[in-house]
Structures are given as structure tokens and as C-alpha cells.
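**Q** just to be clear, the model below is a prediction. Sequence and coordinates:
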Amino acid sequence: MSHVSIALTPEQQQLETAVARFAARHAPVDATREQLEALAAGTLPPWWADLVDNGFHAVHLPESVGGQDGGLADMACVLEAAGAALLSGPLLTTAVAGAVAASLPGCPAADTLLKEIAAGTPAVVVAAEHAQLRGCRDEHGWRLTGTSGLTPGLCSAQRLVVPFADETGARLWVVLDAATVEVESRRGTDLTTDLGILRLHDHAVPGAATLTGLDADRVSATTVAFTAATAAGITQWCVDAVTEHLCTREQFGKPIGTFQALQHKAAMLLVNSALATAAAWDAVRALSAPDPDQHRLTACSAAVMAVMPVPGLVLEALTMLGAIGFTWEHDLHLYWRRATSLAASVGPVARWTRALGELSSSATRDVTVDLGVSDADFRARVADVLDQALTVSDKGFGRQGDYPEFSVGARRELLADAGLIAPHWPAPWGCDATVRQQLIVDEEFGKRDLVRPSVGIAEWILPSLIAAGSAELQQRFIPATLRGDLAWCQLFSEPGAGSDLAALSTRAVRIEGGWRINGHKIWTSLAHRADFGALLARTDPDAPKHRGIGYFILDMRSPGVESRQITQSSGRAEFNEVFLTDVFVPDDALLGEPGAGWQLAINTMAHERVAISGYVNIDRMGALRELVRTSPDPDPVLHAIGEIDAYTNALKALGVRETLRLLDGQAPGPASSIAKVATNVMLRRAAELTLGLTGPLALESDSRPPVVAPYLDLPAELIGGGTTEIQLNIIAQMILGLPRK
């Protein structure tokens, strides 16, 4: 499996596997093809009773009504697996109806509906935005007139949850027995699901059928979340299908998966699939939150990131499969049709981007992880230190720069001595904090509005020093760096190597007592201010490309070290090229063995990528938010803000998911590489939208709010930590397993 799944826990993974096996046994796609006409007419698939016996349709319903007593996330896993397997019929619509009814405890009509659904009765919820139904009271309840609009799953449903407006314009919901109404069947885009329109004229509905207290926004959020889970399954099928094809299809005597263009397209498909999965998962997760704004925020994001783009992603998969994917015999067109239908059922996309743009002015996605009451003693110790920190102050900025996180003085020393600047590091520099404890530290800083100190670039370097440096080196460098007394730089990139780091040519020749180093480094951030640098140099020119590389700690004041600042297009000069001429580095400044530097460098870059993916937490829309307040036509700006926020929320969800995986004791996944690529896409899109909408503000380099200044600094973020293209190579070869040349 090369895709990213909604399932996080082993139990959820087993649930998805069980659904996939059920589909393979009872509903293979070949069998579904034979049933297309019957499915379009609303006939239940022949395996429906077996699915009900397994309880898959009622995983999320209370045990008291006959359900499995699982959570909404468990149902999302079922729907994701069903989407990947092209499981036909009314599973999605019935799952939505069950979740909607379960949100109304104490409502008799909802309780009855839940019992019926758990027993196997298929159901559907008519979308409020599509329905045009009005109701008038009579002595027994309501009389309804109007139409439902096009509704997937309407013909196969036996219970219909229908919205209508009463005489005052208020929206109410009732449950209808499909046997008492007529439904007009329509030919649907999705060949595996029926489509119909309900038309009512003075139809009598008993008052007891009213779903009291049902909220239209809750219905919409639930529908989008479950639809997104199904769509995520489709993207995952595409990733797996494309990966298999690229590994087996040959042209010019080799697998086409060796072609870099196809590797990059496949890697981007995985990135977009991962974002869709994260957005769908987050929308489902938010339904358990008490704040309705969180429901709406995540529903908007899921619609934009996990439902609306999926037809295009399937089409992208088709282009990689080639002409074979464009044939009726290939299954892809069935997935394509379903993806198109799902997107149409919640569209248009402008509805969601505008709504999210409006919401973002007053609400943000809460990505806090509930840590419960565990590690209470650790939390108490952290709280005590931070309370003490509030009573003292720093004296000014340190060596790393003039930002609050680089302040030095009594407060920083107190936090450093307590191990709270880098709590995940081992004692005595950190406190050996687990993932959960690191989150506790973050929470406690946040509660006090305390700026958490940073060691800057050293955050990427010192873990290698901890892993491979001598006790003397560790004691010399780590405490002083934590106090802010030392600044660092990273001497990796070279003019002739670019992103191909292993092709470096800087030479380190062993001499008495150490090494003589000659070479040329470039794009070295803050080298002109650094006291020390992490330096890669080739110690064995005859060794294979990724071997024979040493990882050195270089004193930037050593004879033969010359730094020249590089002025960027923005006018700033934060980068440097560094010339090394017969520079002596003592033996004890070599970390590990002379040829072990490559793995240490990989570890450093992994820390760098994680740090750079944190750019998602920086607000990129200051100019757009100001424009909303001042523009006579804010509508295009709201759409732009909504688009960027949807992408940002999906990225945040990706990070939260990885955190939860680590909390569960699982090994790190591919999130850092995926997040780096996705962050670059988001940064470029945000810049394009800002430039396109702010107009004359971009004429002035120092405009307020700033437009051009952050745009001209954008390359540093896009290139730092490895270009997008290099990350796509990593994703294609290391995650998808596509063949190397």
C-alpha cells in the first residue's frame, strides 16, 4: 500500500482491511458492471444483506439501536475503503442519514430511524440547498409540496430525510417512508449509484415524523465529511493503480516509472491524495467538537480539498495510465464518474471558498490535540518553571537575530537549565520528552503567552552532535547554544552540486592532528554571523557517491574561511558563499567516522524539512485580509482567502495526524516530505492570488500591508530544505517505490 489512509489506529486499519476483503469477495468490480442497470433503477445490490450482517453500515451508530457503537472516524474508514473498492449502492447515503439521526438524542423520530437503519433499511438525506419544499401545518402534522432536486441514492432509499420551509420560513426536517411517495429516476453520472428527484404535492406527513432540533449546518457538515472520506478512497485507488502501472509498464526497454516526469506526476498525485485524506479526516474529527464554527470550517476545507479536486486527480491518473485508462473496459472511468458525481453533489466550489473566506475573519481551525490528564507530574514541573520564567526577563537579542525567540538573558537561561528549549533532547540539555510531553510543553507556553526560545539553525544541527559528537564537544557547544551565546550555519550546498548534495566536491585531506579542507559552499544562511558551522566534505574521493563524506564542526573564524554575503532579489543579504582555503579542522571536530557524514546529513535535512513545513503556521494573507476591509468588491478576495485557508487547514490536519500517530507509538511516516511539497504549492498559490488581487500595492516595494517584500523573499522558503523537485524524487522512489534509473 503506497497511499495515505484515514485510518490511524491499528483497529481502524483492520476495519478498512475487513471492508476491502468484503468488497473483493462480495462486490468485485466485474460483478458491479453486470448490475449497473439494476443499480441505476434503485435496486439494492445483492450483497446488501451481507454488508448489514457485518454491521459495516452501522459502525458509527449506538449499540442501543443495533449499531456497532464506534465513532464517526470509524465510519469514515469504512467509506474510504468502500470508495477505494468502488462499493456500489446506498452505503454513503445511509451512513450520512445514520450520523444525522444520531446527532438528535431523545428525538423519537430519530430513534426510530436509527433502529431501522441499523436493521438494514437504506436511507438518504436530501440536501437543503437543493430542495424546494414548503410545508403547511394541519391537524395531524404537515402537508408538503415541492421538489427535492437531483439526489443521489434517492431511488434505493426506503427512508427519506427531507427538509422543508414552514409558513414562517423556518427550516424543519421530517422522515418520509419511500413507499408512500413517488420518485422520478434519472440517469446519473455515477453508474454505480442511482439518482432521483422527489416530487410532492400536498403530501401528508404525521407530526411524529419530525426530526426536532436538526440543524442544516450540521447536516451539511456531516454530508461533506462522509462524501470527502469516500472521495479520499478514490484518490487512494488512483495512487495504487498508477504506482502499479508505472512499475510494470515498459517502454524503450525499461519501466516507465523510471521516467522523471512520470515520477513527479505520481508523487504529486500522492501529495494531493494525502491532503484530501487529511482534510476528510479533519472534517469528520471536527464533528465531535462542540463549536459549530469548527464543523463549518472543516466542511468547507474538505469540500475544497477532498471532494471538488478529485475528478481532476482521477483524470491525472488517466493521463499516466495512457490510452488504456480511457477505455470502457478499464475500471478507471467508473471511479472518474463517481468522483465527478460526488463533486457535483456538494458543489459548486465557489460556495465553499467564499464561506470559508468569511469564516476565517472570525474563526480559525483548532488543531489542539486533547492530551487528557496523563503526565500530570511532568505538566506540573513544566508549569512551575514557566511560572518562574514570567517573573524574570531577558536583556536583549542574541547571536541568531533580532527576533523575540532569540532573546538572551535570565529567562532564557532558566528555560535552558530546565531543558525546555529543546525538551525532546536528552538530559541534561532537554528532558527526554516524549511526543506527548513535547505537546504539553507547547500547551503550557501557550497558556502563558510566553515566547518559546529557539536555537535557530542549530535546531537542525545539534541533534547530529548529540548523536555522534564526543562528550567534550557536546559540553562545549550545546549549553552555550541553548543560552543563545553561539550562532550556527549549515555548510552543505555547493555551486556545482545544487540539490544533489552527495555530489559535493569540497575535499578534506587527513593531516597530522586533523584535516585540511578546501572547497566552496554556497547559499549558506547567516554564515556572516555564525560562530560555527556544520560542514560536509569528501574524505575519500574514491568511495561511492554517498560514502566517503565527513561531517565536521567548523569554527567560522578559522584561518582560510572567507564569507561573502549574497544580496538577494529582495535586497536582503541573509545568504552567503563561503570559501575554504587550507582550513584546518582538528580530529575531535569530526562527528562519527570519516565516511559516515551522509547519514548525519540526512538526519539534519529531515529536521530542516520539518522546520520549514512549519511555515504553514505563518499567516500569508495579511494583505488580502486588509483588502477585504477596504475593497468595494470583497467577493474575489474572500474566495482567495478561502482557497488558501482550505489548503492551510489540510496541511495542519496532516501534521496533527502525524502527531497522533507518534503518540500512538507508531514510526514516523512520510508526512515531512509530503508537507514540504504541499507547503511549497500553498506558498506559491498564496503569492499568486495576493499579487493578482492587490494590484497597485505591488508597485511599491515598502507597501503597507506588505505585498512585494514577502513575495521577493519567497524563493528562500521554496528552495530551503531541498527543492520541490528533489522532494518529489524522494516521494516517488522512497515512498511510492518507483524504480530508479
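**A** Yep, that arrived.
**Q** C-alpha from now on. contacts and neighbour counts both.
**A** Noted.
**Q** mind checking the SS state of residue 704?
**A** coil (DSSP: H, G, I helix; E, B strand; the rest coil).
**Q** whoops, I mixed them up, residue 176
**A** Classification of residue 176 using three-state DSSP returns strand.
**Q** what's the burial count for the nearest residue to it once chain neighbours are set aside?
**A** With sequence-adjacent residues excluded and distances taken as Cα to Cα, 6 or more residues apart in numbering, residue 176 is closest to residue 160, at 4.9 Å. Applying the criterion other Cα atoms under 10 Å, we find 24 residues in the vicinity of residue 160.
**Q** my read is that residue 160 contacts residue 175, right?
**A** Yes: with contact defined as Cα atoms under 8 Å, residue 160 and residue 175 form a contacting pair (5.5 Å).
**Q** residue 481 is in contact with residue 413, correct?
**A** No: with contact defined as Cα under 8 Å, residue 413 does not reach residue 481; the gap is 10.7 Å.
**Q** count residues in the vicinity of the closest residue to residue 58 other than its chain neighbours, would you?
**A** Excluding the flanking residues, the one nearest residue 58 by Cα to Cα, 6+ apart is residue 67, at 4.9 Å. Residue neighbour count, defined by other Cα under 10 Å, stands at 21 for residue 67.
**Q** so residue 204 lies in a strand, does it not?
**A** Yes: assessed by three-state DSSP, residue 204 belongs to a strand.
**Q** let me see the contact set for it.
**A** The neighbours of residue 204, taking Cα atoms under 8 Å, 6 or more residues apart in numbering as the test, are 141-144.
**Q** other SSEs contacting the helix or strand hosting residue 247?
**A** Assignment of secondary structure by DSSP states H and E places residue 247 within helix 216-248. Packing partners of helix 216-248 (3 or more Cα pairs under 8 Å, 6 or more residues apart in numbering; DSSP states H and E): helix 72-85, helix 91-102, strand 254-255, helix 260-286, helix 292-302, helix 310-321, helix 332-346.
**Q** contacts for stretch 242-253?
**A** Taking Cα under 8 Å, 6+ apart as the criterion, the residues outside stretch 242-253 that touch it are 2, 255-257, 262, 266, 317, 320-321, 736-739.
**Q** which of the residues in that stretch are buried?
**A** Of the residues in stretch 242-253, those with enough neighbours to count as buried (16 or more other Cα atoms under 10 Å) are 242-247.
**Q** adding another structure so you can compare the two:
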Amino acid sequence: MSIGISDEHVELASSLRKWAADLRGRELARAAEEDPAATFDTAWAALTEMGVPTIGLPEAVGGGGTTLDVAVALEACAHELVPGPLLGPAVAAAVLGEIPEDAVVALALGDVVWDAPSATHVLAEADGGWRLLPVDAVDLTPATGIDLSRRFGRLVVRDAAAGEPVAVTTDLVRRTAVTLAAAEAAGVARWCLATAVDYAGVREQFGQKIGSFQAIKHLCAEMLEAAESVTAAAWDVASAASDDETQWAFAADVAAAIAFDGAVEVAKSCIQVLGGIGFTFEHDAHLYLRRALTLRALVGDSDEAAERLTAAAVEGVRRRVQLDLGGRDEAVRAKVRATVERIAALPVGEQRAAFVETGYLTPHWPAPYGLGADPVTQVVIDQELARAGVTRPDIVIAGWAVPTILEHGTDEQRERFVRPSLLGDLVWCQLFSEPGAGSDLASLRTRAERVDGGWRLTGQKVWNSVAERADWGICLARTNPDAPKHKGITYFLVDMRNTPGIDVRPLREITGKALFNEVFLDDVFVPDDMVVGAVDDGWRLARTTLANERVAMATSRLSTSTERAVELAAAGVTPAQRVAVGHSIALATVCSLLGVRSTLRSLAGQGPGAESSVAKLLGVRNRQDGAELVVELHGDRAVLGDDEAVRDAVWELLNTRCLSIAGGTTQVLRNVAGERILGLPR
């Protein structure tokens, strides 16, 4: 998915990519390989005719677009590697607000001039301030550098007085440069990902398409994770340009910490997937690696950005993305606010029942248990709950069990289970995984044999949280051993308290505590009326959810461990540790941004994008790495165990190791992402 989410931005990106492809930028770059003074005039003429460099200028001077519009355009042009001046003039236009007619304004950050041979003017620091200098007031020495599609050069100012003073700051110029360069990084990452996936889908080795090899599949899935991170950061910093300065600066540092290293890694991985052909000069992949390396060199060190993020977070800054509902909330806002205020006024012990009565506990569920709420209403409810400081109760495993009962159960099952589960009167556990059927759940061996009036279940389940206190369990068991493994499975509801033959044994984990259990089923009777859906159709039920999915409003808080790392940074850590904390802040912020983008797609009436799948993978890494970082920040105190905060940190580190296993291992999820999102062969 590209930076743009709205229908207008999706259309803009698509049309510009098609247009930019006709410019044959890669061919132009190759043709000018040995010419340090190449200006790529034909590409620039096409760009100016299309109005790309001036999209972000005020409407009165030929623009009228937002910074996000500019970012969408730059991403599309970078995807096709449009050569010559574009990024520098776009940054200059954004900073200046207007540019001289027919001018090509190059940007000088330090001694390096962007788009040196093409320049008619240079925006540079001179005599203690920023000036717009005519090219005859400076000496420019162009060179052919890493990026063959652009020309840079060195700057010597001969006559600063000939330039017009400009009321901008270095911070503003650099922040704008990061904002728009991040959009180009997203375009580079997108092309590299698509190129690698396309090749992996057709190239054969050992009699198979290489995309079917798990190593290649995982590499492509990792590229997807990086590309989505780059895109989310680029989208956010462009969106934040219209926000207050503190928020924009924070978003820019997240982009600087994520986007450019990410684009370089995706470009390198693209060459790796391509193999020998990717290492040849004839293939275009190296041109994109060159562009990615150049962007990273131009905008500064990611560690410096990470350190600034730590400093900002210590001062209480967090990225707070405001969802623009476009007035669609006006019809429901007043009613929602009144209902939330009524819930908030109740004693805490009475609030849960009020949540259930109003449908606000599960607003995405159908009435009478929810509201059948559309995405806008769901977001408004979340916003008003946050404003009132009221937390929605967590229904835990019931959040998996009850939707299946609602969608596939009988009226009697719905009457018996749904409302008590929402009220918290019934506690559920999940009896799915087995010692030999974890990620490959369809290989389960627990058998269900038909008897008079129901079924007898025999087998072993594992990793069952709250089974020791659950009232009911949702259980998958094999009812037809002769059917293919995804068939012949049935979905049962098991009475955990009143059924003989159930043995729940605590399973002590690496933390030393027992949060999970293993459950042994020995000839456990389940009556026919506790079968959900059709016999032998349980696998389909286990994989379905309600059509009206939950839309959540992302929080501005970082992950728990990252917040703790910020607290420790405030108390004093080494410079290297401050950088590590900053990178954790950047990753945690990107994870939140992926959620925001997914919500915006729902609000736009679109299906889920890759963000929802990538968010799980990145979220696991964020929580695991963050927990490990906190222990590292405690230093040698971690070995003593005589401090409660240190003990908690060690417990969190150990406990989060389960996250890359539970709910499908990271490796299996990357297989799924490779096949279902990227379309790689099985």
C-alpha cells in the first residue's frame, strides 16, 4: 500500500506512477552515467508541465495542495526513479512558499548542493542566515555520485549580499527535507519489494519457484515489514507538517530513525532475492539502492534522530494523531457523549453492566449485544471514553468465543452464553492448541466419538490460559479421522466446572509462574446442543469472525516497556543507551501508526491493508526488544534480584518470549504474509 489512503490520494499515486513510467527515468540515468553536468532536462520539463514540484505551493502561485499531496507525488515519482531535480526544488518550495518563475531552486545543506547542475538559484546558509542566492553568486562543482539519477555538487558562496534573505531556520529546512525525502524512501522501498516478489514468483531453482522456499518467503515478508514501516513513518510526517511544531518535529525524528535505514535494507534485500541478476549493472535494482543510500546520507544519522526522540519523550512528548472524521461524527457525537458521561457517573462496580446494556462494550457486534456500529461510530465511542477517562472492560477469551456463537450458534446458545459472558459472569478458556498441533493447528488429534445424546472427547490440550478458573471452554476436536486434516473437525463448548474427566494442570513457564495450563480430556461428555455450527465444520468456524470488525482508536502511549525505558532515560543513562531508547520509541510509534492507518482504511470503506498483518509482527518485536532494553538499562543490578522494579523487568523480558510463539509463530506468520499478502507460491 502506498502513502495515500484516501480515494483521491490512491488515484493520484496510481496516475502519477503510470505517467512517471513513461518518462523512462532509469534509461535516462544510464544514458547520463558519465556526465557530471547532466540536468535531465526532458524529465524536468515534464515534471514542471505536470506541476509536480509546485503542488504544495499556495493556490495563488499555482499550487494548492498539502504536504501530504506532495509526499504522495514524490513517492510515485521515486517508485519510477524519475531523474533530475525534484526533491530539492520541492523542499525549497515548501520552505519558501513561492519560487521565482521558471526557477530551479537547489538546496544546500552544509556544503552539499542538491541538483547542482540544474540550479538557477540556491537556497543556502550564508552570513549567519538563509538566503535565496542566484547561481551567478556562487560556485557550484557538480559531480557524479552514488545516485546516477541525480547530480549533486559542492557550494562556495562568492557574493552572499546578492541573495535575498529568507526568514527560515535550519531546523525547519532539515525537517522539511526529512519529510519529503521520507516519501521518496517509501517509493524506493515499494519498488524494491514489488520487484523482489515478482521475481520470486517466476524464477525457478531445483524445479520450484524460489518464492516457495521458506527462506525467500521470510526475506520477502521482512521486506514487507520494513516497507510498511517506512510508508507509515513517511505518511505520518507528511500529515504532521500541518500540526504544531512539536508534533511535526517528533514525527520527523521517527521518520529519520525508520525510513532511510529501512529503504536501504529493503533495497539490499531486493538484490539478495534477485541473486546474480540483481548484482549486474544491467538490472535496475542497484539504481534504487543508490537512491536509498543517497537519501540516507543527505538527511542525517538515524542515531541522532533517535537521541532527539528520547529527549522529547522524557519531556512528555508522544505522537498524537488526530483522526479527521470529515464531519461524519456530528450525527452521533452528542448521543455518544451523553451515554459515556452516564456510564462514567456510575460507581465503578456498576459500569460494566451499563456498558453491556448500552452496547458500548462491544459496539461492533450486532444488536442486541452491540450496536452494529459502523467504523465512525466506533471511533467516536473510543474518543469519548478516552475523554471521560473510562476504560472498557476486557472480555478476554470471550472475545474469541462469543463472536463464533453469535455468528454460528443456535438461539439457545446465544441466549445462554452471550450476555453472561459480557457481564463477566462466565469466564472462558480456549482448548485449541495441542503438543503436536500448535501453529499447524489443523493437525490436532483430540478425538470426539459419537455416543447417545452427544460426543465423548479424549485428548490433550496445551497453552490454555485461565483454564484453571474457566467456566466454559471452546474446544476443537476431530470428529472424522478419515477426512483431510482441515475437514472433520468440530467446534464444541465444554463445561469446565461440571464435567467429569477434565484434568487441568498448571504449566510453569520460564518466568517461574504458571499463567498457562495443559488440559487432559478423558472421555469427556459434550451434549449435542453444545456443538456450534455443523459437525465437521469446526475449522471454518475457528477461522471466521464477525463481518463487522472492531475498529480501534490508537493510543498515544508507547508500549509498556518503552515507556519504562523512557523513565529510566530520564533518570540518567549513557549516550548509547539514550540512542537505543530512541529507536525503541520510533518502533513503538510506528506500530501505533500502523493501527491508525488500518483504522483510516476502515473509515474510508476499504478492506484491511497489509498494516494489520505487519502490525502483529512488528508489535511482537517492539514488545520483546523493549523488554530486553529495560533489563539492559538496569545494568548489573539485573543479576541481583533484590529490587522489585528489576524483578518486574526481568519477568517481562522472559514473559514476552511467548509473543513470537503464541497465536502462530513469527516464522509461520511470515509464511502466511508471503503467501496471502504478497502472493508468493506455497
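**A** Good, I have the coordinates. Computed from a predicted structure; not experimentally measured.
**Q** ok, which of the helices and strands packed on helix 216-248 of the first structure comes nearest residue 513 of the first structure?
**A** helix 260-286 (45.1 Å; Cα to Cα).
**Q** report the contact partners of the aligned residue in the second structure for residue 504 of the first structure.
**A** Residue correspondence to the second structure (TM-score structural alignment): residue 504 of the first structure is matched to residue 444. Residues in contact with residue 444 of the second structure (Cα under 8 Å, 6+ apart) are 433-434, 436-437, 477-478.
**Q** could you check how far residue 676 of the second structure is from residue 670 of the second structure?
**A** 10 Å (Cα to Cα, to the nearest Å).
**Q** looking at those two, which is more packed in?
**A** For the pair residue 676 of the second structure and residue 670, the greater number of neighbours falls to residue 670 (25 against 13), based on other Cα under 10 Å.
**Q** now that one: which helix or strand?
**A** Using DSSP H and E, the element containing residue 670 of the second structure is helix 666-672.
**Q** what range does that helix cover in the first structure?
**A** Under the criterion TM-score structural alignment, helix 666-672 of the second structure matches residues 724-730.
**Q** likewise for stretch 47-54 of the second structure?
**A** Alignment note (TM-score structural alignment): stretch 47-54 of the second structure is matched to residues 51-58 of the first structure.
**Q** need the distance between the two termini of that stretch.
**A** Using Cα to Cα, the end-to-end distance of stretch 51-58 of the first structure comes to 10 Å.
**Q** sketch out the helices for the stretch 351-500 of the first structure, chain order is fine.
**A** 376-389, 410-417, 435-447, 458-468, 471-483 (DSSP state H, counting those that start in this stretch).
**Q** do you know which of the ones you listed lies nearest residue 715 of the first structure?
**A** Nearest of those (Cα to Cα): helix 458-468, 20.0 Å.
**Q** residue 607 of the second structure versus the residue nearest to the spatial centre of the second structure, what's the distance?
**A** By Cα atoms, centre = their mean, the second structure has its centre lying nearest to residue 594, at 3.1 Å. Look at residue 594 of the second structure and residue 607 of the second structure: by Cα to Cα, they are 14 Å apart.
**Q** measure how buried the equivalent of residue 495 of the second structure over in the first structure is and give me the count.
**A** Under the alignment (TM-score structural alignment), residue 495 of the second structure pairs with residue 555 of the first structure. Other residues within reach of residue 555 of the first structure, judged by other Cα under 10 Å, total 19.
**Q** which residue, other than its chain neighbours, is closest to residue 555 of the first structure?
**A** residue 532 (4.7 Å).
**Q** that neighbour contacts residue 561, doesn't it?
**A** No: with contact defined as Cα under 8 Å, residue 532 of the first structure does not reach residue 561; the gap is 11.2 Å.
**Q** assign the spatially closest residue to residue 610 of the first structure that is not a sequence neighbour to helix, strand or coil.
**A** Excluding the flanking residues, the one nearest residue 610 of the first structure by Cα to Cα, 6+ apart is residue 672, at 5.6 Å. Using three-state DSSP, the three-state assignment for residue 672 of the first structure comes out as helix.
**Q** and the one 5 residues further on, by the same measure?
**A** Per three-state DSSP, the local secondary structure of residue 677 of the first structure is helix.
**Q** list the residues that contact the aligned residue in the second structure for residue 241 of the first structure.
**A** Matched to the second structure by TM-score structural alignment, residue 241 of the first structure sits across from residue 195. For residue 195 of the second structure, the residues meeting the contact criterion (Cα under 8 Å, 6+ apart) are residue 270.
**Q** look up how far residue 278 of the second structure lies from residue 195 of the second structure.
**A** Relative to residue 278 of the second structure, residue 195 of the second structure is positioned 10 Å away (Cα to Cα).
**Q** where do the contact lists of these two overlap?
**A** Common neighbours of residue 195 of the second structure and residue 278 (criterion: Cα under 8 Å, 6+ apart): residue 270.
**Q** can you count the residues close to residue 146 of the second structure?
**A** Residue neighbour count, defined by other Cα under 10 Å, stands at 16 for residue 146 of the second structure.
**Q** quick one: it from residue 242 of the second structure, how far?
**A** Computed as Cα to Cα, the residue 146 of the second structure to residue 242 of the second structure distance reads 33 Å.
**Q** can you check residue 3 of the second structure too?
**A** Residue 3 of the second structure sits 16 Å away from residue 242 of the second structure, taking Cα to Cα as the criterion.
**Q** between these two, which one's more packed in?
**A** Remark: of residue 3 of the second structure and residue 242, residue 3 carries more neighbours, 28 against 13, as counted by other Cα under 10 Å.
**Q** what does the more buried one align to in the first structure?
**A** Counting by TM-score structural alignment, the partner of residue 3 of the second structure is residue 6.
**Q** again with residue 108 of the second structure
**A** Superposed on the first structure with TM-score structural alignment, residue 108 of the second structure falls opposite residue 126.
**Q** I figured its match hits residue 161, correct?
**A** Yes: counting by Cα under 8 Å, residue 126 of the first structure sits close enough to residue 161 to count as a contact (6.1 Å).
**Q** I'd like the helices of the stretch 351-500 of the first structure as JSON lines, with mean neighbour count appended.
**A** Shown next, in JSON lines, are the helices of the stretch 351-500 of the first structure (neighbours: other Cα atoms under 10 Å):
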{"stretch": "helix 376-389", "mean neighbour count": "15"}
{"stretch": "helix 410-417", "mean neighbour count": "20"}
{"stretch": "helix 435-447", "mean neighbour count": "18"}
{"stretch": "helix 458-468", "mean neighbour count": "20"}
{"stretch": "helix 471-483", "mean neighbour count": "17"}
